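Undergrad: have a look; sequence and predicted model below, questions after that.
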Amino acid sequence: MSDLIIRPARAEEYDEIGRVWMESWVSTGLGETSDFLLANLRARIRREMENGWSLFVADDNGTIAAMLALHLPKLYLDMLFVGPAYQGQSLGRKLLAFTRTQMPDEMHLRCVRENEKAWRWYEREGFVFEKQEIEPSNGFMMKYYRWKRRSSGR
């Protein structure tokens, strides 16, 4: 992982990014691998790119280790998924640091309530819980968070 770089995703990588996304999601214990899920995630990548996603990958010498989807105009960190083989190696922290270069003052995100490992990590990284509500498209209870850069005057 020493040569890992974060760079913009290329369109020809979308299918592989969808696979990494699915494997990472499944690793949370909240879903199961299926051709249906994979097809939906791959289609969603293309749809979200048309709707303004900035999509990045963590590239480990040609292997996609993680995906990061930002919606910069909305100051929204939409997706951060690290492939199972790369979890526990501080790659999420590296992706979050990169995200803060893209949105240095403020950002929002949401996380599935049952994905306690993820939302506890975001809280440790300085995100503040704002609300929770059901996401109608998938039925999951979502926790909404906000991060703001601390002003240096305090």
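TA: Structure received.
Undergrad: drop to CA atoms for contacts and neighbour counts, all remaining ones
TA: Noted.
Undergrad: break down the chain into its strands, ranges please.
TA: Secondary structure of the chain, counting by DSSP state E: strands at 5-8, 54-60, 63-71, 76-82, 106-112, 128-134, 141-148.
Undergrad: and of these, who's closest to residue 21?
TA: Comparison of the strands of the chain against residue 21 by C-alpha to C-alpha identifies strand 76-82 as nearest, at 5.9 Å.
Undergrad: next up, a second structure to put side by side with the first:
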Amino acid sequence: MNIREASELDYPDLRRIYLESRRKNFHWENAEELTLEDFDIDTEEDYIILVEEDGKILGFAALYLADNFIHCLFVDPTCSGKGVGGLLLNASINKMNTPLSLKCVSENFKALKFYENKGWRKVVEEGKPGEKYWVLEYNN
């Protein structure tokens, strides 16, 4: 697997991964309201890295470098469990300075467990009812 900076030529695949992953895993969202264009809006000022293998993009992370913040980390649903998320997380940590932070929806139990298993710790739960999320921090 190869990790590299994304280019605009990668955006069609990144949009698809973002949409399909959220539709599959974000049970708290209305799947019909999610669109391909959400990727462009949600990653507008981010530095994007991706993992690919044999020319296929397996996942990506969108980083807000100014704040050492992981804005998005998504893996193609067909590649779940193959280590792509861990590669993206390590590459993100190597690209930025500690401490790093991210936010994870409180109802996203699978992602919270993933981050905690990788050494991230929950700092504070924020947001109004129905929209709560955890702020997590990594400081190694």
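TA: Great, that's in hand. Everything quoted here is computed from the prediction, not taken from an experiment.
Undergrad: quick one: TM-score?
TA: Once the chains are laid over each other, their TM-score by TM-score structural alignment, normalised by the length of structure 2 reads 0.87; 139 aligned residues with a C-alpha RMSD of 2.0 Å.
Undergrad: hang on, the earlier thing: in TSV: the strands of structure 1, plus distance to residue 44 of structure 1.
TA: Output for the strands of structure 1, formatted as TSV (distance: least, C-alpha to C-alpha, whole Å):
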stretch	distance to residue 44 of structure 1
strand 5-8	17
strand 54-60	12
strand 63-71	12
strand 76-82	12
strand 106-112	17
strand 128-134	20
strand 141-148	19
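Undergrad: hey, which of those strands is tucked in deepest?
TA: Counting by mean count of other C-alpha atoms under 10 Å, strand 63-71 has the highest mean neighbour count of these, with a mean of 23.
Undergrad: equivalent range in structure 2 for that strand?
TA: The alignment of strand 63-71 of structure 1 onto structure 2 (TM-score structural alignment) covers residues 56-64.
Undergrad: go on, stretch 112-120 of structure 1?
TA: Using TM-score structural alignment, stretch 112-120 of structure 1 corresponds to residues 105-113 of structure 2.
Undergrad: distance between the ends of that stretch?
TA: In stretch 105-113 of structure 2, first residue to last residue: 12 Å (C-alpha to C-alpha, to the nearest Å).
Undergrad: residue 101 of structure 1 pairs with which position in structure 2?
TA: Applying TM-score structural alignment, one finds that residue 101 of structure 1 aligns to residue 94 in structure 2.
Undergrad: same check on residue 8 of structure 1?
TA: So residue 8 of structure 1 corresponds to residue 5, using TM-score structural alignment.
Undergrad: next one: residue 24 of structure 1
TA: Match for residue 24 of structure 1 (TM-score structural alignment): residue 21.
Undergrad: so its match versus residue 74 of structure 2, what's the distance?
TA: In terms of C-alpha to C-alpha, residue 21 of structure 2 sits 7 Å off from residue 74 of structure 2.
Undergrad: and residue 3 of structure 2, by the same measure?
TA: 14 Å.
Undergrad: re earlier: identify the residues contacting the match of stretch 112-120 of structure 1?
TA: Among residues not part of stretch 105-113 of structure 2, those counted as contacts by C-alpha atoms under 8 Å, 6 or more residues apart in numbering are 26, 28, 104, 125, 131-134.
Undergrad: can you tell me how far the residue lying closest to residue 54 of structure 2 once chain neighbours are set aside is from residue 127 of structure 2?
TA: Among residues not flanking residue 54 of structure 2 along the chain, residue 1 sits closest, at 8.0 Å (C-alpha to C-alpha, 6 or more residues apart in numbering). Per C-alpha to C-alpha, residue 1 of structure 2 is found 37 Å from residue 127 of structure 2.
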